[in-house]
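A.B. asks: Take a look and give me a structure for this.
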Amino acid sequence: MVERRWIPTFVGMTDLNLSESYLAYVYILASGRNGTLYIGVTSDLVRRVYQHKAKLVEGFTSRYNIDNLVWFEQSDSIESAIAREKQLKEWKRAWKIELIEKANPYWNTCMPASCKQ
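C.D. replies: Predicted coordinates:
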């Protein structure tokens, strides 16, 4: 059964279907097209992106104004999401850019329904 949750709209994000089988997300934020990248993992993608956009997260992302969700991937467990995050962090920058541009060629703010996975 799919749990449906409505989140107030911010930066173009609206409804997000959350299935019990998808418990975690790996995501990439960017400061802009071909800008500084940040890779993270979360169990609540909308909340986490909001925290970055509102600068509630001190550190790298707020310091370098990295708050544009450009790519994400759902995972069936937090362990597999963390493993994927570690894998992506080891990738060359060019590979990360290729991954982003396959799903989001113009680096638009990614909405769950608009990004290919």
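A.B. asks: From now on I want contacts and neighbour counts done on CA atoms only, so please keep to that.
C.D. replies: OK.
A.B. asks: Which residue comes closest to the residue sitting nearest the centre point of the chain once chain neighbours are left out?
C.D. replies: Nearest to the mean C-alpha position of the chain, by Cα atoms, centre = their mean, lies Tyr27 at 2.9 Å. Of all residues not flanking Tyr27 in the chain, Phe72 sits nearest, at 4.1 Å (Cα to Cα, 6 or more residues apart in numbering).
A.B. asks: before we go on, could you also do this sequence so I can check it against the first one:
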Amino acid sequence: MDWYVYILRCEDGSLYTGIASDVEKRFAMHKSGHGAKYTRSHPPVAVVYREQCSGKGAALRREAAIKKLPRAKKLELTEENCDA
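C.D. replies: Alright, predicted model coming up:
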């Protein structure tokens, strides 16, 4: 099963990074208030980045790496992957 790392842009301009096997379904969960605690107080407006990984472990490692990046680098990722 393929897993994805994704970045959401929230209403306040902040970015949220997570993983899912179905990004659209997970985004809908975030929007409905049933996603991560962070997105309950920072409602997401769009998926701005997604990256396919070979499995859940690979997605978790990539998520951790992205979360360590400075905001400017995360924004670069979203610009390179603007068709998310």
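A.B. asks: about what we covered before: how about the residue nearest to the centre of the first structure, what's its partner in the second structure?
C.D. replies: Counting by TM-score structural alignment, Tyr27 of the first structure lines up with Tyr6 in the second structure.
A.B. asks: And for Ser62 of the first structure?
C.D. replies: Using TM-score structural alignment, Ser62 of the first structure pairs with Arg40 in the second structure.
A.B. asks: residues in contact with the strand or helix carrying its match?
C.D. replies: In this structure, Arg40 of the second structure is located in helix 37-41 according to DSSP states H and E. Here helix 37-41 of the second structure makes contact (Cα atoms under 8 Å, 6 or more residues apart in numbering) with 10, 16, 30-31, 33-34.
A.B. asks: Give me the number of neighbouring residues for Asn17 of the first structure.
C.D. replies: By other Cα atoms under 10 Å, the residues close to Asn17 of the first structure number 14.
A.B. asks: ok, now how distant is the nearest residue to Ile66 of the first structure once chain neighbours are set aside from Ile39 of the first structure?
C.D. replies: Excluding the flanking residues, the one nearest Ile66 of the first structure by Cα to Cα, 6+ apart is Ser31, at 4.1 Å. From Ser31 of the first structure across to Ile39 of the first structure, the span is 12 Å (Cα to Cα, to the nearest Å).
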